[in-house]
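**Q** Build the 3D model from these lines:
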Amino acid sequence: MPRRPMHMSEAAKAALRSAFQKLRTDLHAPKAFPPTVLEAADAAAHAPRLPDKDATHLPLFTIDLPTSKDLDQAMYLERRSGGGFRVYYAIADVAAFVAPDGALDTEAHKRIVTLYFPDGKVPLHPPALSEGAASLLPYQTVPALLWQHDLDAHGEVTASHVSRALVRSRDKLDYAGVQHAIDSGTAEEPVALLRDIGTLCEAVEAARDGISLTLPDQEVTFEDGSFRLSYRAPLAVDGWNEQISLMTGMAAARMMLDSGPGILRTQDTAPPQEVTRLRHIAQRLGIHWPPRLSYAQLIRSLDPHDQKHAAFLHEAAGALLPKSDYKSFRDHDHIPDQTGHAAIAAPYTHCTAPLRRLVDRYAGELCVAACDGQAPPDWVLAALDDLPNTMTKAKGGAADRRSVDLVEAAVLMDRVGGVFDATVIDTDEEENPPNRREGQVQMADPAVVGRVTSADVDLELGASVRVRLERAHPAFPDRERKILFSLVRE
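**A** The predicted structure follows:
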């Protein structure tokens, strides 16, 4: 399920540094790049494959965190003379630097994704590329895959195309600054159009029953020897920016399905019994879910700052948004039966973050070849069969989940023995044999999830309960649960 983005103060990072280091060890996270890989990165940084097309006239800009240097995407937005909009979306061209089967490529296949931890990251590519020569940093001329999307006045994409081009970003913007500029009316039109286009795309998403979960960011501080957890409301610009990426991922999937070879990010719909179970939870939480209201429509109506809504979102995301898969195909005769992504409600692929995710480099190559009317490079076709299996080995999700578990345990470690209000969000009744004496609860304040056990009564989904915190420690082995509650009989 989607996790809340986490931000930590420097004091909090320092207090948990040894715990995060142990987590990296437990996950067998890669350490420093081998000298041969660093040497190859330095050489590639000075001799990339440059495209013939020059698009440096486009005043592109990036939107990311203020401290980010691995900038995968840059955009420029404009109105079309006949009505509607045009989106230029530049994606870092990693293939211009990474030679197939070379030292950089071999190392990237071992790492698969960039791993993010609250105190730092383990990058997919050496910083000389990911934070330097291949990054879309401002005032740096770099090779990119330049997408062009034409939209009508309602936000529907009418045409998409991608080609290699030299680009030059003019500005590095951050989310808070863009939000303020748009809200205050001081944003220049290419930036201000992000709200217009993003809002229209969100309406299009709603019409096709797509789902975007918006959870508040976690803010963790360390003061007077104790950790504190608070929440920061997400900005509207986060969602508008995401719509540009989703637009590109859907366009790329359509190109692949039309042209032949491809790799898709797929997700099945939830079985009917899960929907029935969640309707029961909603009822117990006091959430009105009319029979004809779809799950996607319900999600858009909820407030993640409301404790009961947050409890429902936590359970619903895992139940109705099953784990996504990658599926590849070589031609139209071998397109998989399942091509759609349930949450997006359309075919979709990952193609907008090649500095941080291995599969995106291959997806980008497939789309460029499709637009050129050419066969994809041999090195791309050779990797297609094994690529889905390779991506399943990525540890990004585990790093996210276990980082959050670790920090939440630290937040609660000085409150062991305390009694708290909570909501039952899961039980083990589907185990073999069924067990309704164990499950998960979400505390009311802070909104932390933990394992719960009941000595003599069954747990009821959606029930409001009182629980005692029996254990909370960031260094406790994961197999023993870092956070454990017991049900309090009143």
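**Q** Please count neighbours and contacts with C-alpha atoms only from this point.
**A** Fine.
**Q** Can I take it that residue 146 is in a helix?
**A** No - counting by DSSP: H, G, I helix; E, B strand; the rest coil, residue 146 is not part of a helix but strand.
**Q** show me the contacts for it.
**A** Taking CA atoms under 8 Å, 6 or more residues apart in numbering, we find residue 146 in contact with 88, 89, 90, 91, 162, 163, 164, 165.
**Q** Residue 144 is in contact with the second one, correct?
**A** No - in terms of CA atoms under 8 Å, residue 89 does not count as a neighbour of residue 144; the distance is 9.5 Å.
**Q** before we move on, back to that, take the contacts of residue 146 and write them to a markdown table, including neighbour count.
**A** Putting the contacts of residue 146 into a markdown table (neighbours: other CA atoms under 10 Å) gives the following:
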| residue | neighbour count |
| --- | --- |
| 88 | 22 |
| 89 | 24 |
| 90 | 31 |
| 91 | 30 |
| 162 | 26 |
| 163 | 20 |
| 164 | 24 |
| 165 | 21 |
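**Q** Residue 326 versus residue 390, what's the distance?
**A** According to CA to CA, to the nearest Å, residue 390 stands 10 Å off from residue 326.
**Q** Tell me the buried residues in the lengthiest strand in the chain?
**A** The longest strand of the chain (DSSP state E) is strand 157-174. Buried residues in strand 157-174, counted by 16 or more other CA atoms under 10 Å: 157, 160-174.
**Q** elements contacting whatever helix or strand comes next after it?
**A** Using DSSP states H and E, the helix or strand that follows strand 157-174 in sequence is helix 175-184. Where contact means 3 or more CA pairs under 8 Å, 6 or more residues apart in numbering; DSSP states H and E, helix 175-184 is packed against strand 60-64, helix 189-207, helix 236-259.
**Q** Of the ones you listed, flag the one that's most buried.
**A** Comparing the helices and strands packed on helix 175-184 by mean neighbour count (mean count of other CA atoms under 10 Å), strand 60-64 ranks first with a mean of 23.
**Q** Any chance you could list what contacts the very next helix or strand once past that one?
**A** The helix or strand immediately downstream of strand 60-64 is strand 73-79, counting by DSSP H and E. Applying CA under 8 Å, 6+ apart, the contact partners of strand 73-79 are 58-63, 85-92, 136, 169, 189-191, 193-194, 352-353.
**Q** can you check stretch 181-195 too?
**A** In contact with stretch 181-195 (CA under 8 Å, 6+ apart) are residues 76, 77, 78, 178, 237, 240, 241.
**Q** tell me the contacts of the residue lying closest to residue 78 once chain neighbours are set aside?
**A** If the residues on either side of it in the chain are set aside, residue 78 comes closest to residue 86, at 5.4 Å by CA to CA, 6 or more residues apart in numbering. Residue 86 is in contact with 77, 78, 79, 80, 148, 149, 150, 151, counting by CA under 8 Å, 6+ apart.
**Q** try 6 Å this time
**A** Residue 86 sits next to 77, 78, 149, 150 when contact means CA atoms under 6 Å, 6 or more residues apart in numbering.
**Q** another one to check against the first:
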Amino acid sequence: MPSPKIGLPARVLQAPETAGVTRGLEHIRAELDVPTDFPPEVLAAAERAAAAPRLPDLDRTDLELLTIDPPGSKDLDQALHVAARTDGGFTVSYAIADVAAFVSAGDPVDLEAHRRGETFYGPDQRSPLHPPVLSEGAASLLPGEVRPALLWTVELDAHGRTTDAGVVRARVRSREQLTYEQAQDDIDHPGPGGTRPTLALLAEVGPLREQRERERGGVSLNLPEQEVVPVDGGGFDLTYRALLPVEGWNAQISLLTGMAAAHLMLYARVGIVRTMPPATGSALRRLRAVAKALGIRWPAELDYPELVRSLDPARPRDAAMMNACTVLFRGAGYAAFDGSVPEDPEHAAIASDYSHVTAPLRRLVDRYAGEVCLALCAGTPVPGWVRDALPQLPEEMARADQAAHRYERAVVDWVEACLLQPRVGEVFTGTVVEVEPEKSRGTVVVQDPAVEARVSGNDLPLGHELQVRLAAADPETGTVRFERA
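**A** Coordinates of the predicted model:
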């Protein structure tokens, strides 16, 4: 579960401790059956595909696209270009890696991708959806390389509202690969030549789309995610990474494209969308009780999304409130349809119809949704191999999502326990972010190291700092437990 950033990052887990953690990570992968090496026939098929991509006729290498990703990323799904129009609006060009230019239905790479479902990320290695020769090579939108892509063009008015959207196959060439930090720095501290044009316009379009999100009633819980990261010289660090504004703006472009895709498919009554049920009345009443316990004013006329936007995760009681709000972000799934649309296709957190189409290198479903949209925009039938796969995709993706979440949680639990094992009995300062009074326990986020764990005790003060003693840290089970000091 994401947690607010409170305090300092954890100490680094250095060698020789690192060797033990590496063995532990290998054990976790084996125990959870996380896919690792690809079978020889899959690797051979991927090599052949990488050597002979199906390049489209349309050439859009004139677009000065760029990518924005975490440092060290090689599986680059998306490349962006934003242009200003004379009427005050914007043209967003969003190139998405074209996996189907390399992978055919029923071939070894396709069958293995269906077995995996998505890329699994660990601190020491990733288990990719496709062999690296494709996902990090021939299909990745690496800078300076001509690549086949699904090129979305989304027209926005001066207020950031979508006026038109469509997708075609095209050859593209990204000009530059930036990290989030580099992109934010270019926006905040432009050099002599000024900010890159696409980034300057992203800094306009992003806030406009966030405003449209507020109008829709959508909400994003921009809580930093707990991460296990490798460090120079060997070892791991456990920390929370604060999100930069450009990450939110970049995410808005992905959301914009996903909403356009969902609208196309729902109108045509064929495709697959990402869904999330609306919050129940009982869940909202519980949240109001939490707000009251924390002393957070929640006027009756203030809706839930506006309350979330008013919270500051740097304040302990607001952090506890945001942690409680995560209960409303559960139940997401997929709905496939062919001939009749789902009864409730909306994604409640986005407050719109929405589909996954922007990460086909890392997520299986995106390839299929993208193919449906290509056919609809071209006025051609949806390919039979796509229609045949649609009914099974929701179950396949649910299984992959659950497996990836279990793996990520197990990895974090393991590293937390390894970091803390020598410190059992010590007293730490933490913030209580959740309370279960009927079980005399709760959840505490410790300042240093950056750990979220169970805490036992009566009358735990929700949203307040507390002295807690480390009662247990067991790497064998990945268990960390505190008690009120």
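**Q** re the thing from before, among the buried residues of strand 157-174 of the first structure, which one sits closest to residue 106 of the first structure?
**A** Within the buried residues of strand 157-174 of the first structure, distances to residue 106 of the first structure taken as CA to CA reach their minimum at residue 164, with 23.8 Å.
**Q** how much space between the aligned residue in the second structure for residue 195 of the first structure and residue 245 of the second structure?
**A** In the second structure, residue 195 of the first structure lines up with residue 203, judged by TM-score structural alignment. Using CA to CA, residue 203 of the second structure is found at 9 Å from residue 245 of the second structure.
**Q** can you check residue 301 of the second structure too?
**A** In terms of CA to CA, residue 301 of the second structure sits 28 Å off from residue 245 of the second structure.
**Q** Map residue 344 of the second structure onto the first structure.
**A** For residue 344 of the second structure, the aligned position in the first structure is occupied by residue 338, per TM-score structural alignment.
**Q** Buried by neighbour count: which residues of stretch 302-309 of the second structure qualify?
**A** 304, 305, 307, 308.
**Q** no no, stretch 144-160 of the second structure
**A** If you call a residue buried by 16+ other CA under 10 Å, then stretch 144-160 of the second structure has these buried ones: 145-160.
**Q** returning to that earlier point: determine which two of the contacts of residue 146 of the first structure are furthest apart.
**A** 88 and 164 (12.6 Å).
**Q** circling back: out of the contacts of stretch 181-195 of the first structure, which one sits closest to residue 48 of the first structure?
**A** Taking CA to CA as the measure, residue 48 of the first structure sits nearest to residue 76 out of these, at 24.1 Å.
**Q** Now do the helices in the second structure.
**A** Counting by DSSP state H, the second structure has helices at residues 17-31, 40-51, 108-116, 132-133, 180-188, 197-216, 245-268, 281-294, 304-309, 316-325, 364-378, 384-389, 393-420.
**Q** Just the residues contacting the first one, thanks.
**A** With CA under 6 Å, 6+ apart as the test, helix 17-31 of the second structure has contacts from residue 235.
**Q** Identify each buried residue in it, please.
**A** Within helix 17-31 of the second structure, the residues that count as buried by 16+ other CA under 10 Å are 18, 21, 22, 24, 25, 28, 29.
**Q** do the last one as well
**A** By neighbour count, and taking 16+ other CA under 10 Å as the criterion, the buried residues in helix 393-420 of the second structure are 393-394, 396-397, 400-401, 403-404, 407-408, 410-420.
**Q** Which elements pack onto it?
**A** Applying 3 or more CA pairs under 6 Å, 6 or more residues apart in numbering; DSSP states H and E, one finds that helix 393-420 of the second structure contacts strand 465-474.
**Q** if we go to 8 Å?
**A** Packed against helix 393-420 of the second structure, as judged by 3+ CA pairs under 8 Å, 6+ apart, are the following elements: helix 17-31, strand 120-121, strand 225-230, strand 333-338, helix 364-378, strand 465-474, strand 479-484.
**Q** can you state the direction angle for it and strand 333-338?
**A** Put simply, helix 393-420 of the second structure runs at 160 degrees to strand 333-338, going by axes from the mean of the first three to the mean of the last three CA atoms, to 10 degrees.
**Q** Could you check the angle helix 393-420 of the second structure makes with helix 17-31?
**A** 150 degrees.
**Q** Tell me which residues touch residue 464 of the second structure, please.
**A** Neighbour list for residue 464 of the second structure: 316, 317, 431, 432 [criterion: CA under 8 Å, 6+ apart].
**Q** Now for the aligned residue in the second structure for residue 175 of the first structure: which residues touch it?
**A** The equivalent of residue 175 of the first structure in the second structure is residue 180 (alignment by TM-score structural alignment). Contacts for residue 180 of the second structure (CA under 8 Å, 6+ apart) come out as 68, 69, 70, 71, 244, 246, 247.
**Q** got a markdown table for those, with distance to residue 187 of the second structure too?
**A** A markdown table is the format used below for the contacts of residue 180 of the second structure (distance: CA to CA, whole Å):
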| residue | distance to residue 187 of the second structure |
| --- | --- |
| 68 | 13 |
| 69 | 15 |
| 70 | 17 |
| 71 | 18 |
| 244 | 11 |
| 246 | 9 |
| 247 | 12 |
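**Q** corresponding residue for residue 392 of the first structure in the second structure?
**A** Under the alignment by TM-score structural alignment, residue 392 of the first structure pairs with residue 398 in the second structure.
**Q** Skip the chain neighbours and tell me the closest residue to the counterpart of residue 260 of the second structure in the first structure.
**A** In the first structure, residue 260 of the second structure lines up with residue 251, judged by TM-score structural alignment. Nearest in space to residue 251 of the first structure, with sequence neighbours left out and distances taken as CA to CA, 6+ apart, is residue 160 at 6.6 Å.
**Q** ok, that neighbour - contacts?
**A** Per CA under 8 Å, 6+ apart, neighbours of residue 160 of the first structure: 147, 148, 149, 150, 251.
**Q** Just tell me what the first one corresponds to in the second structure.
**A** In other words, residue 147 of the first structure. Counting by TM-score structural alignment, residue 147 of the first structure lines up with residue 152 in the second structure.
**Q** corresponding residue for the residue nearest to residue 78 of the first structure in the second structure?
**A** Taking TM-score structural alignment, the alignment pairs residue 86 of the first structure with residue 91 from the second structure.
**Q** what separates its match from residue 362 of the second structure, distance-wise?
**A** 26 Å.
**Q** Correct me if wrong: residue 200 of the first structure contacts residue 154.
**A** Yes - the criterion here is CA under 8 Å, and residue 200 of the first structure meets it with residue 154 at 6.2 Å.
**Q** List the neighbours of stretch 426-443 of the first structure that are in contact with it.
**A** Under CA under 8 Å, 6+ apart, the answer for stretch 426-443 of the first structure is 311, 315, 420-425, 448-461.
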